[in-house]
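Undergrad: Make a model of this:
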Amino acid sequence: MKDNSNALKSLSFEEKKIFNLLQKNGRLSKNKISSRTDIKLTTLNYVMEPLEKSKMIVESCIGESTGGRRPILYDININDFYIIGIDISILYTQVVITNLKMEILYKELFNMDDSYTPCETVKKVVEIINRAYANLNLSHMKLLGIGVGSVGPLDIKNGIIKNPVDFFADKWTDVPIKKMLEEKLKHPVIVENGANAAVVAEYFYGVGRGIENIAFFNCGIGIRTGTISSGHLIRTINDEEEAFGHMTIDIDGEKCKCGNYGCLECYSTIKAIIKNISKKIKKGRHTIINKPVEEIDYKDVCLAAEMGDELSIDIITDAALILGSGLSNYIKLLSPKLVILTGPLIINSKLFYEVCVKSTLKNLNSTKGKSVIFNRCGYFSGDAISIGASAMVIERCLESGI
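TA: Below you'll find the predicted structure:
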């Protein structure tokens, strides 16, 4: 695969401004491009010429007349370039092919199990990309970049997945995922914290457009968090996306995998829900879930709760109440305007989402609570991390500083 990322990286400052404007907004006349970039019209023609020559931007259509000649509207070229986004999570890995507007051209997902070591995962990802390449006839298009949004902890600079503890397969320690993919795909790869990638996708292209302060929470095996404050991505120490999940809410609580006691993750995650319902069933509580205890998964609990199973409702409610308590503390600290709750628990349980939001609002004062917008699943839902990985390719090329 030929590396075309330099086509974007090598643009001048003014060229990047124009590309960024059209990529985020699209279909603008030269007059509007000039006014929104502060580039004089006389200079704009000169600056836009190489962008048009390289086909990074194209004449899109003719706009409406405002009294004179109808203006030509310009946009980025969505037909000649593509980006690969990869989401590596505990439960699944997903690959998407997007155009430069973050519109999905191809998507394929596989569930992670104990057979998917890092080598097998990379092998499967390459198979999917080759299949997409054939199905979409991508040979006539240019690959702008490959992005990976991964579960952490990570060494982002070197593209290493360090020591996650919940993968079903072995060997997920100090995995040089960037190097492994680059060797197979023959193209540079960038690696980013998955939740950070997702919040960037929602900020630029989803429900967060126009909002400067956003908090994104992916609730699944862990609680993964990405936050943008005043238009800037907040990075935690060592880029830990699960730092929020290890907020202590009960100093005398259960021991967490991190070594501390009473972390939020001990109570409000998939593993906690499965553990708690198994414990209750073994103690004699009735449930409509007709499975051996060891085979029950979180989807069974979510579905049973929606069907009115009292035990499942109790388990999900307790988990959501505790998450709401932690969320209220986070909101008091960072004051996000928009809070996006997503991930397997939110996607599969409306009850979990509703109880969590009510609990959060109850713990906030009335003024703070009224200023926060809650959103279930965001614009991209389960695709947020993979699309965010594609989006991060653009932002790294533009050196936006997000």
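Undergrad: Going by C-alpha atoms from here, please, whenever you check contacts or count neighbours.
TA: Noted.
Undergrad: mind listing the strands for the stretch 151-300 of the chain?
TA: For the stretch 151-300 of the chain, the strands defined by DSSP state E, counting those that start in this stretch occupy 154-155, 160-161, 189-193, 214-219, 223-229, 232-233.
Undergrad: would TSV of those with distance to Glu14 be doable?
TA: Formatted as TSV, those follow (distance: least, Cα to Cα, whole Å):
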stretch	distance to Glu14
strand 154-155	32
strand 160-161	34
strand 189-193	24
strand 214-219	28
strand 223-229	25
strand 232-233	21
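Undergrad: what's the closest of those strands to Lys55?
TA: With Cα to Cα as the criterion, Lys55 lies closest to strand 189-193 of the strands of the stretch 151-300 of the chain, at 23.2 Å.
Undergrad: Against which helices or strands is that closest one packed?
TA: Here strand 189-193 touches strand 142-150, helix 177-185, helix 384-398, going by 3 or more Cα pairs under 8 Å, 6 or more residues apart in numbering; DSSP states H and E.
Undergrad: between the second one and strand 142-150, how many degrees?
TA: So that's helix 177-185. Here the directions of helix 177-185 and strand 142-150 differ by 140 degrees (axes from the mean of the first three to the mean of the last three Cα atoms, to 10 degrees).
Undergrad: Please name every helix or strand in contact with helix 177-185.
TA: helix 118-136, strand 160-161, strand 189-193.
Undergrad: Give me the buried positions along the first one.
TA: Of the residues in helix 118-136, those with enough neighbours to count as buried (16 or more other Cα atoms under 10 Å) are Pro118, Cys119, Thr121, Val122, Lys124, Val125, Val126, Ile128, Ile129, Ala132.
Undergrad: how far away is the closest residue to the first one other than its chain neighbours from Cys356?
TA: Nearest non-adjacent residue to Pro118, counting by Cα to Cα, 6 or more residues apart in numbering: Trp172, 6.4 Å away. The gap separating Trp172 from Cys356 is 32 Å, by Cα to Cα, to the nearest Å.
Undergrad: To compare with the earlier structure, here is another sequence to fold:
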Amino acid sequence: MSYSPRSVPSHKQLIYDCIANLGPVAKAELLEAHDITSSTMTRLLDEMAKEGLILVTGLGPSKGGRKPLLYQVNPDHRYIFGLEISRFTSTLGLFDMNMNQKSVVRWRMDVTMTPERLVDHAVGMMLAFMKDHAIAPERVLGLGIGAVGPLDPGSGVIINPKYFPAKDWEQVPICLMFEEAIQLPTMLENGANTALVGEHWSIRHENVEHALYVSAGVSLRSAMMSYGRIVYGKVDTEGSIGQMIIDVDGPRLGDSGNYGSLETFASVQALERQVRTRLKLGGSLLPNHSSVAPEQVNLDTITSGLNAGDPFITEMFHQSASYFGVGLANLINMFHPELIILGGALINANPMYYRVATDVAVKKSYYSEAYLPEFSMGQLKEDAVVTGAALMVRSRMKL
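TA: Below you'll find the model as predicted:
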């Protein structure tokens, strides 16, 4: 049975999550964070300790009386798989309950990686990880998937993502496929959301409540968090930031979407189209790839030209980053987050992209002296999606 991505957690689950995020932690600190009686807190802690969910790890400093017991999550109580399904690469990770990464593997998403082959490959690696770490199937809590959308998390279906190299990625019941293949509860979530959950967890001691995650790659993806919780809309918001209109008289990227949209000016697809057009017109680009035909141009060859100092590619990267910064400013002016985390292929291609985009975003953001957003490329980076997917499984386990 699939997990519900938006179920309401119980008191026991909330306390467990608090221990997982803050531990080692004393009972008094837990009482400050939860509106329950001391006797109820004691009962729940005793229950979780007897069930092996948490451990008593010692005594904390005294505040005038007896030293308090300190509680932390038992890392080896269960294990969780996290899976990222993306356009270029996919990643599988095995985690303990403290989100320590036990094993991880990545693979290319080429023209042969259909949904059926991906499930077969991932299940094979999951079984290998369990064997390597001597983990029985009943000790695995479940599988969390962070995927490129649009998707329907409630039914566990990937609907119709664009730009996958392989065919048959429309209306894919991915949760059912994994559950039938390996008999593990599986949940599906937008990869941008799981990336933000993962990155937020990595800085959990900094008390950031309002955050924004934006990925600039083949498409533009975003996620918002308010008071520590992901903000959802009526439907999956995959790619919606890319349809933000920044030039009412502008072109559009393909045969669908908005004219003058952000993705038309700030995406891998837009950069590739610009370079291909230049080459077809007889331009001299990509000095290290002089034999590359226009239709063979991709981000790798473009980045090579950038690193070689090609002036036109440098100008295109700068322009793309500037447009991306405008899009960030629009989001910031609407939401005013404390932290904006940026990721994706373009952000990672060259430091210039991040620098230009954040400079433009700051200059075009409206804020008082009391508000100045912080920008980051994140702590987990390429492991953010799988970590967040595993965290979402942990937060939805039934206690």
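Undergrad: Could you get me the TM-score between them?
TA: Overlay of the two chains. TM-score (TM-score structural alignment, normalised by the length of the second structure): 0.90; 392 aligned residues with a Cα RMSD of 2.7 Å.
Undergrad: re earlier: how about the residue nearest to Pro118 of the first structure, what's its partner in the second structure?
TA: Using TM-score structural alignment, the equivalent of Trp172 of the first structure in the second structure is Trp169.
Undergrad: Let me see the contact set for its match.
TA: Counting by Cα atoms under 8 Å, 6 or more residues apart in numbering, Trp169 of the second structure touches Thr114, Pro115, Ile158, Ile159, Asn160, Pro161.
Undergrad: which residues touch the third one?
TA: By Cα under 8 Å, 6+ apart, the residues touching Ile158 of the second structure are Ala147, Val148, Gly149, Pro150, Leu151, Asp152, Trp169, Glu170, Gln171, Val172, Pro173, Ile174.
Undergrad: ok, for it, nearest residue in space, not its chain neighbours?
TA: Sequence neighbours aside, Leu151 is the residue nearest to Ile158 of the second structure in space, at 4.3 Å (criterion: Cα to Cα, 6+ apart).
Undergrad: hang on, isn't the one you found packed against Lys162?
TA: No. Look at Leu151 of the second structure against Lys162 with Cα atoms under 8 Å: they stay out of range, at 11.7 Å.
Undergrad: okay, these two: which has more neighbours?
TA: With neighbours defined as other Cα atoms under 10 Å, Leu151 of the second structure and Lys162 compare such that Leu151 has more, 25 against 15.
Undergrad: so how far is Tyr163 of the second structure from the more buried one?
TA: 15 Å.
Undergrad: Enumerate every residue touching the aligned residue in the second structure for Phe110 of the first structure.
TA: In the second structure, Phe110 of the first structure lines up with Trp107, judged by TM-score structural alignment. Taking Cα under 8 Å, 6+ apart as the criterion, Trp107 of the second structure is in contact with Thr89, Ser90, Thr91.
Undergrad: Show me what Lys267 of the second structure aligns to in the first structure.
TA: No, residue 267 of the second structure isn't Lys; it's Ser. Counting by TM-score structural alignment, Ser267 of the second structure corresponds to Thr269 in the first structure.
Undergrad: ok, now Glu47 of the second structure?
TA: Aligned counterpart of Glu47 of the second structure in the first structure: Pro50 (TM-score structural alignment).
Undergrad: got the contact list for that match?
TA: Shown in contact with Pro50 of the first structure (Cα under 8 Å, 6+ apart): no residues.
Undergrad: Then Asn31 of the first structure?
TA: Applying Cα under 8 Å, 6+ apart to Asn31 of the first structure gives the contacts Leu41.
Undergrad: buried sites along the host helix or strand of it?
TA: Taking DSSP states H and E as the definition, one finds Asn31 of the first structure inside helix 30-37. By neighbour count on 16+ other Cα under 10 Å, the buried set for helix 30-37 of the first structure is Lys30, Ile33, Ser34.
Undergrad: Make CSV out of these and add distance to Lys255 of the first structure.
TA: CSV is the format used below for these (distance: Cα to Cα, whole Å):
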residue, distance to Lys255 of the first structure
Lys30, 60
Ile33, 56
Ser34, 58
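Undergrad: Looking at those residues, which is nearest Lys16 of the first structure?
TA: Of those, the one sitting nearest to Lys16 of the first structure (Cα to Cα) turns out to be Ile33, at 12.3 Å.
Undergrad: what residue of the second structure matches up with that closest one?
TA: Taking TM-score structural alignment, Ile33 of the first structure has Leu30 as its aligned residue in the second structure.
Undergrad: That match touches Ile15, doesn't it?
TA: Yes. Leu30 of the second structure is within contact range of Ile15, at 7.1 Å (criterion: Cα under 8 Å).
Undergrad: isn't Tyr213 of the second structure right up against Ser226?
TA: No. Contact criterion Cα under 8 Å: Tyr213 of the second structure and Ser226 do not qualify, at 11.9 Å.
Undergrad: Neighbour count for the two, which is higher?
TA: Neighbours per residue, other Cα under 10 Å: of Tyr213 of the second structure and Ser226, the larger number sits with Tyr213, 26 against 15.
Undergrad: mind checking what the more buried one lines up with in the first structure?
TA: By TM-score structural alignment, Tyr213 of the second structure lines up with Phe216 in the first structure.
Undergrad: Repeat that for Leu196 of the second structure.
TA: In the first structure, the residue paired with Leu196 of the second structure according to TM-score structural alignment is Val199.
Undergrad: still on that earlier bit, pretty sure the match of Tyr213 of the second structure is touching Ser229, no?
TA: No. Contact criterion Cα under 8 Å: Phe216 of the first structure and Ser229 do not qualify, at 11.4 Å.
Undergrad: hmm, back to that, in CSV, list the buried residues of helix 118-136 of the first structure along with distance to Glu183 of the first structure.
TA: Below are these laid out as CSV (distance: Cα to Cα, whole Å):
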residue, distance to Glu183 of the first structure
Pro118, 14
Cys119, 12
Thr121, 14
Val122, 10
Lys124, 14
Val125, 13
Val126, 11
Ile128, 16
Ile129, 14
Ala132, 19
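Undergrad: Cys61 of the first structure: which of those is nearest?
TA: Nearest to Cys61 of the first structure among those, counting by Cα to Cα, is Ala132 at 29.6 Å.
Undergrad: wait, the closest one sits on Thr98?
TA: No. Counting by Cα under 8 Å, Ala132 of the first structure sits too far from Thr98 to count as a contact (11.1 Å).
Undergrad: longest helix anywhere in the second structure?
TA: Assignment by DSSP state H gives helix 311-335 as the longest helix of the second structure.
Undergrad: And that one, how far out from the chain middle?
TA: 21 Å (Cα atoms, centre = their mean, to the nearest Å).
Undergrad: which strands and helices sit next to it?
TA: If contacts are counted by 3+ Cα pairs under 8 Å, 6+ apart, helix 311-335 of the second structure sits against helix 262-265, helix 268-280, helix 299-307, helix 351-364.
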